[in-house]
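> generate a structure from the sequence data that follows.
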Amino acid sequence: MKESMSSVDIAAIVIELQELLGARFVKAYQPGREEIRLKLHHKGSLDLIIEAGKKIHLTKYKRASPRMPSNFAMYLRKHLSGARIAQIRQLDFDRIVEITIERWDKKLRLIVELLPRGNIVVVDEDGIILLPLRRKSFASRVIKVGELYERPPSRADPLTMSEHDLMNLCKQDKDIASVLASELSFGGLYAEEVCAKAGIEKRRRAGELTATEINAIHEAIHTLFEPIITDDKSKLKAHIVMEGEEEIDFVPFELSSYENREKRFFPSLNDAADEYFSTQIAEVVEEQAKSEHDTVVGKYERILNEQLEARHKFELKEAESTKKGEMIYVHYLELEEMLQEPGKKKKVVTLTLPDTDISLEIDTSVSLHKNAGAYYDKAKVFRKKREGVEHAIEMTKEKIRTEKEKEVRIEEELIPTKKEVRTEKVEWYEKFRWFETTDGFLVVGGKDATTNEILAKKYMEPNDLFFHTQAEGAPVVIAKSGGKEISKSGLKEIAQFAASYSNLWNYGFYEGECYCVMGEQVSKTPPSGEYIKKGSFMVRGKRNYFKAELGLCIGIEKPFFQKESVTKERSYKETHRLVACPSSQKDKLDIFVEFEPGDDMDKNALSNEIRRFFVDRAENKEEVKRIATQEKILSLLPPGKSRIKGFS
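Now for the predicted structure:
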């Protein structure tokens, strides 16, 4: 999984950030130790996120701002307030971005180092450091106030390099992929892509390449990075690369290395990077909350183990003392004879009974009866200690049960939330996949592990119906029945909806099995000693199974009326929504495409085809473009490839 931006990502991002030229600086925040957020105004409000050593991009997500601004944020507010962005550029092909900011009284530069151990530095026109985010010292440079800013040692720029310079660079006894990755700052991914485009085996020794092969590499570099070399952002095809439900990378254009991976396309690399890193932040916050929860449980479990060991020790000592007291009475005469032997006149003697390994400590100043009583008294002491520990064990077990039943507490304000300006009311279920059965029951399905978790925890009632398949990666589907009976045809529709969004579709099945239980049968509490991963649940009790044919429709609803204002005089407007539903529901759609599992088209191609079909047949094409965006259509498609079955 990618943790920071590459030189290629930065080059593409900087092309897109040219739209910020002329933007006015409004405010600065420092939400993290290495991160700042610049609030800008340019044809509306914009937020630019910069994290030293990691990323720079515009964001549509909002995060809680610190109650007290940091010294660095206060400095930026004081010296940049009202200033405008005059220039944004990448320094050569390095992971360094320079933002020039001008105000009537000064001209400053914000230097953003996105390489490991990077920094964010404010310098004046002469390059003197006014304030760094962090004071740092390196072998070749020092980052502190008053020093002349010196950038890290630079490498060759592959985008401006001549074929002759590339030939000289290749005079090394290393494989060509390593040379391109390290010497030209491509990294392994793009170095291998260049080799593949040039038709050169990546393990070939660079010094053994012919002039023709070096020419092929030079041409491959210019072909692959043409959108960056020509500053043409229209040629970028930004997308996030998926591995199952996990986002593993984001790239500015398609690469052969990810040819067979599922992809989510975005209008810009800024959008893709924003989605990718914001998802990472949410996952980190959730993991930290889970770790803190597990730490509390683990503490009590360690205490319980210590208490169980103590109980076992007291049980052994109690049994031993009782047995020794009994042995005194069993061997009473023998012990009296042994005490009469020479050398047994000490106050306390240790005697070992014949044919046993039991040693008894006998106080010769009192009778054997009193010695036996002393052992019985010891047994009572150990028994009381054991009983005390057993009480403590029950209390600790109760604490463990209580902690495990608690939900993991997540600091919601730490999770980025998307800033959306909506002109229409959006119902809660529209954040998920949904439809209404023929008999009018609302059915809502999750899109991934996170939405599965939210749907089951927040919106499922005990008397709702819970649908799921045994296939891994299946969505949670709930029917908001409110305890009312759903017809057989309605249950069949819900089962088809649940089965179609499971991995059964990805595996190419045309039919699958789905089960149904009451909401009260579903729990996040695992059996003792077990763990339930995110998005999964425990289902207890009887299940009802259904056979379901796989198949879906995506379409635009027939018009319905939605309240537009909350004034005394009610006004309404005609509204359309993009929905996905079982094939039997297509009569409710104004226009639709019906599809089934197949090998014809992947999700990206299918979403383009569906959108083109809707726009071509629409009277109000601009309205349909707004409703049926490619991103919305992609979110409604099942996993894997599909075949169009029909349309209307």
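
> okay, CA-based contacts and neighbour counts for the rest of this
Noted.

> and the gap between the spatially most central residue of the chain and Lys263?
By Cα atoms, centre = their mean, the chain has its centre lying nearest to Glu283, at 3.4 Å. Using Cα to Cα, to the nearest Å, Glu283 is found at 20 Å from Lys263.

> remind me, longest strand of this structure?
When the chain is parsed with DSSP state E, its longest strand is strand 589-601.

> rewinding a little: quick check, the residue nearest to the centre of the chain in a helix?
Yes: per DSSP: H, G, I helix; E, B strand; the rest coil, Glu283 lies within a helix segment.

> what residues sit buried inside the longest strand of the chain?
For strand 589-601, a neighbour-count test (16 or more other Cα atoms under 10 Å) marks 589, 591-598, 601 as buried.

> as CSV, these with distance to Glu461 would be great.
Output for the buried residues of strand 589-601, formatted as CSV (distance: Cα to Cα, whole Å):
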residue, distance to Glu461
Leu589, 29
Ile591, 33
Phe592, 32
Val593, 33
Glu594, 32
Phe595, 32
Glu596, 32
Pro597, 32
Gly598, 36
Met601, 38
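
> the nearest residue to Thr364 once chain neighbours are set aside: neighbour count?
Closest residue to Thr364 apart from its sequence neighbours, by Cα to Cα, 6 or more residues apart in numbering: Lys347 at 5.2 Å. The burial count assigned to Lys347 is 10, neighbours taken as other Cα atoms under 10 Å.

> how about this one, so we can line them up?
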Amino acid sequence: MSFDGLFTHAMVHELNATLAGGRIMKIHQPYPNEIFLVIRANRQNYPVLLSAHPSFARAQISRIKYSNPTTAPNFAMMLRKHLEGAQLLAVEQIENDRIIKFSTTGRNELGDEEKTSLYLEMMGRHSNLFLVDEASQKIIDLIKHVPADQNRVRSLMPGGQYIMPPKQDVINPYQSLNGLANLILDYPEIPELAKQIQQHFQGFARDSALELANVLYQDGDSMQAAHAWFAHFDQPAPQLITTEKGLNYAPFDWLTLPGQRVAYSTLSEMLDSYFEEKSERDRVQQQASIVIRAVRNELKKNQTKIKKFYQELAMADNADDFKVKGELLTTYMHMVERGMTEIELPNYYDDNKPLKISLSNQIGPSQNAQKYFTRYNKLKTSIKFINEQMALAEKEVAYFENLMAQIEIASPKDIEEIRQELIQEGYMRVQTKKKQKTQVSAPEKFYATDGTLIEVGKNNLQNERLSMKTAAKSDIWLHTKNMPGSHVIIHDSDPSEATLLEGAKLAAYFSKGRDSANVPVDYLPVRRLRKPNGSKPGFVIFEGQSTVAVTPDFSLVQQLRQNKPAPQSAAKEL
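Below you'll find the model as predicted:
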């Protein structure tokens, strides 16, 4: 479903129950549109994500790791000034809209009590996060400054009065369901009823309205079914659902989303699993723009080279034509006169059929013949050089296609390692004068159903270290066949068939074949890997591999992320 007013209602209920009365200990702004508040409540630290992202705006407790910028943005500094150490009084929803209010109380620099609020408005591209003084309702600061000439309805700049977005003439369903019974009678078709529910009640996205319409038509006592349906949002049973159209989420059993379901204990945990890939891709795109541009430029440059080489080889295939023309000019030299631009001579290589030959009127007959022989010799000798250069260009294309595939599956922290690799290989310049030693992050850890540790490298530096340094020689190495992907290590010399298949599915998922139905995966012991001298990071050769075909499965990836190590696996890791 969508993160509409109804889902906001459920999330606010969860956040308030968990966080109210807690204290804001730390404030971070790792990304331009997102804030993390570390709130200490009930003897636990909760990282609370407040996102004003145009596509992924939401509020939740998020355990997804992030990296802070070296210098905190101005908005984060302002939040620290007013909120660090403050107590969170309550988390509230404004009516049934996509607006959440975080009320806080603390002390200012003079020791006086200061009450402030954070208003998170989740309105698509108009999403924003406001820090507001409760006494005056003045905007202290906001995460997106919008000049007056871009928004004439209300002030979206520091110092302006905080005014709620324009209100629609709709009913809050948690205050009243007046009119719903009449809508059911007046609109017997589900699509039309859903449309009317959206127009009549507050906080309904299209998918939520369709869901309620289906529930009402399946239950004989419609109003009782409606009250029960709304009550589910206060006691959700979160689940991710894999449908034919892809992955979706719901706060409880959702009739209009049939498919494979994975249950979660909280809405926040469910959203972490759902948004981990989507928001990570967006964050990667934000942070990796320079890296992506460098990789694309190198890829395009080498693809252009290969295209040019093919054209030159095609010309070389016609080299014999130049030789024939040179020999005909030599044979019939007496027929060629200086100043001619072309001549037609009998081709004794082709039953004396006439062959038209272009000539330069600036040189004599002998020089024209020699010119054709020169072109013939040049093309013939160039073939070896062209093939060598084409092979190099094809290796470069494979390398950069592999990097693009890695960027597709990378997390934000992986981008810096890809950047360092490009600098080491001479494709990018060092941004700072001070030379920094590359710190290679650890591969991602998964645990098979039987508890066996499986590690997945996300970039070439991780792959290199994982496969050639940290893995035991008897461990099993996996990689997609003939396509870019991650190095996967099963830390077991004799894994079960089920574990081997799970490792293969991880290799398929973290590869360019992620969206394919049948992905071949090679596997063999690490001892059979070889790294050629002078080869690029992450490049290995091998022989004697076995191959298994698998289908990537996101739900399995999530399950293996949550699995716990077996006792013997944990001991081995230590």
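
> so after superposing, what's the score?
Superposed pair, TM-score by TM-score structural alignment, normalised by the length of structure 2: 0.66. Supporting alignment: 465 aligned residues with a Cα RMSD of 4.9 Å.

> most remote residue from the middle of structure 2, which is it?
Quick read of structure 2 (Cα atoms, centre = their mean): farthest out is His334, 71.9 Å.

> residues contacting the residue nearest to Thr364 of structure 1?
When contacts are counted by Cα atoms under 8 Å, 6 or more residues apart in numbering, Lys347 of structure 1 is found next to 363-365.

> repeat the analysis, applying 10 Å as the threshold.
By Cα atoms under 10 Å, 6 or more residues apart in numbering, the contact list for Lys347 of structure 1 reads 362-366.

> repeat for Leu120 of structure 2
So Leu120 of structure 2 contacts 50-52, 57-59, 93, 98-102, 127-131, 142-143 (Cα under 10 Å, 6+ apart).

> quick one: it and Met78 of structure 2, what's the gap?
In terms of Cα to Cα, Leu120 of structure 2 sits 16 Å off from Met78 of structure 2.

> where exactly do the helices run in the stretch 201-350 of structure 2?
206-218, 222-231, 267-287, 289-317, 319-331 (DSSP state H, counting those that start in this stretch).

> closest to Ala372 of structure 1 out of the buried residues of strand 589-601 of structure 1?
Using Cα to Cα, Pro597 comes nearest to Ala372 of structure 1 of these, at 83.2 Å.

> aligned to the closest one, what sits in structure 2?
In structure 2, no residue is paired with Pro597 of structure 1 according to TM-score structural alignment.

> surely Pro597 of structure 1 and Ala499 touch.
No: using Cα atoms under 10 Å, Pro597 of structure 1 makes no contact with Ala499, being 11.6 Å away.

> rewinding a little: just the closest of the buried residues of strand 589-601 of structure 1 to Tyr329 of structure 1, please.
Distances from Tyr329 of structure 1 to those, taken by Cα to Cα, are shortest for Pro597, at 84.4 Å.

> skip the chain neighbours and tell me the closest residue to the closest one.
Among residues not flanking Pro597 of structure 1 along the chain, Ser642 sits closest, at 4.6 Å (Cα to Cα, 6+ apart).

> tell me the spacing between that neighbour and Ile240 of structure 1.
Distance from Ser642 of structure 1 to Ile240 of structure 1, by Cα to Cα: 21 Å.

> try Ala196 of structure 1
Taking Cα to Cα, one finds Ala196 of structure 1 at 21 Å from Ile240 of structure 1.

> what of Lys263 of structure 1?
With Cα to Cα as the criterion, Lys263 of structure 1 and Ile240 of structure 1 are 6 Å apart.

> now swap in Val179 of structure 1 and tell me
Distance from Val179 of structure 1 to Ile240 of structure 1, by Cα to Cα: 27 Å.

> then Val539 of structure 1?
Separation of Val539 of structure 1 from Ile240 of structure 1 (Cα to Cα) stands at 34 Å.

> of those two, who's got more company?
Ile240 (22 against 18).

> I'd say that one and Leu269 touch.
Yes: with contact defined as Cα under 10 Å, Ile240 of structure 1 reaches Leu269; the gap is 9.2 Å.

> what do these two both touch?
Common contacts of Ile240 of structure 1 and Leu269 (Cα under 10 Å, 6+ apart): 250-252, 275.

> would you map the helices across the stretch 301-450 of structure 1?
332-340, 368-405, 449-454.

> quick one, which of those gets closest to Ser635 of structure 1.
The nearest among the helices of the stretch 301-450 of structure 1, by Cα to Cα, is helix 449-454 at 12.4 Å.

> report the buried residues of the closest one.
Per 16+ other Cα under 10 Å, helix 449-454 of structure 1 contains these buried residues: 449, 451-453.

> re the thing from before, which among the contacts of Lys347 of structure 1 end up buried?
362-363.

> which of the contacts of Lys347 of structure 1 lies closest to Leu552 of structure 1?
So of the contacts of Lys347 of structure 1, ranked by how close each gets to Leu552 of structure 1 (Cα to Cα), first place is Ile362, at 87.7 Å.

> surely the closest one meets Leu353?
No: assessed by Cα under 10 Å, Ile362 of structure 1 is found out of contact with Leu353, at 12.0 Å.

> who touches both of those two?
What both Ile362 of structure 1 and Leu353 touch, as defined by Cα under 10 Å, 6+ apart, is the set 328, 335.

> how near is the residue nearest to Pro597 of structure 1 to Phe435 of structure 1?
21 Å.

> one step back: nearest to Tyr523 of structure 2, of the helices of the stretch 201-350 of structure 2?
Of all the helices of the stretch 201-350 of structure 2, helix 267-287 comes closest under Cα to Cα, at 26.1 Å.

> okay, buried residues for that closest one please.
Those would be 267-274, 279-285, 287, for helix 267-287 of structure 2 by 16+ other Cα under 10 Å.

> again, but for stretch 217-225 of structure 2
Quick answer for stretch 217-225 of structure 2 (16+ other Cα under 10 Å): 222, 225.

> please pull up the equivalent of Thr352 of structure 1 in structure 2.
Checking TM-score structural alignment: Thr352 of structure 1 goes with Glu344.
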